[in-house]
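# Here is the input, now give the coordinates:
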Amino acid sequence: MAQTTPASRVLQIQLQSGTLANGEPKVQKQNFANVVTDAADDDLLAVGQAIAALFSEPLIQIARVDTTVITAASSGNQ
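This is a model prediction of the structure:
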């Protein structure tokens, strides 16, 4: 059976930096690494909103990007 371990978490702020020819928003992503893996979603949202307020571009969304390591679980019988 596989075992998972949280490895890292990134707070991503997605801003609209213009408009594409087809009318879709052009997205600029700002990544903030080294976020503690047990940070609460409400805290990440509050921090993301505060950071986004520092930019002149409109906020599209705030995302949490997690990396998880998957390993084989040791059975202890080896």
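
# Only C-alpha atoms from now on, for both contacts and neighbour counts.
Fine.

# Where do the strands of this protein begin and end?
2-19, 25-32, 59-72 (DSSP state E).

# elements contacting the longest one?
Of the remaining helices and strands, those touching strand 2-19 by 3 or more C-alpha pairs under 8 Å, 6 or more residues apart in numbering; DSSP states H and E are strand 25-32, helix 41-52, strand 59-72.

# Now the second one, please; I'll put the structures next to each other:
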Amino acid sequence: MAKSTNIKSSLFLKYHLGQDDKGKEVFKTQTFNNVRTMAADEDIYSVGMALGSLLPDPVVEIFRKNTHLITES
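Below you'll find the model as predicted:
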């Protein structure tokens, strides 16, 4: 049987920059590494919203990416 261990978490903020010359929506993503792997999703979301409030552009999505190590138990 295999066992999964969360070894890394990152926070991603996707925000809206506006439109380009052709009217296409432009987005940018900012990454914050070294997020505690045991942090609750609600806490990650709260931090993302707080960081987003410091940006001049509106945050449209908050992502959390976890990297897991899978080993044989």
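
# tell me the contacts of the closest residue to His16 of structure 2 other than its chain neighbours?
Spatial nearest neighbour of His16 of structure 2, chain neighbours left out: Phe27 (4.5 Å); criterion: C-alpha to C-alpha, 6 or more residues apart in numbering. Contact partners of Phe27 of structure 2, counting by C-alpha atoms under 8 Å, 6 or more residues apart in numbering, are 14-18.

# change it to 7 Å
When contacts are counted by C-alpha atoms under 7 Å, 6 or more residues apart in numbering, Phe27 of structure 2 touches 14-17.

# The strands of structure 1 into a markdown table, with extra columns for distance to Leu44 of structure 1?
A markdown table is the format used below for the strands of structure 1 (distance: least, C-alpha to C-alpha, whole Å):
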| stretch | distance to Leu44 of structure 1 |
| --- | --- |
| strand 2-19 | 7 |
| strand 25-32 | 11 |
| strand 59-72 | 8 |
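
# Ala39 of structure 1 is nearest to which of these?
Closest to Ala39 of structure 1 of those is strand 2-19 (C-alpha to C-alpha; 9.0 Å).

# Nice, that's everything, thank you.
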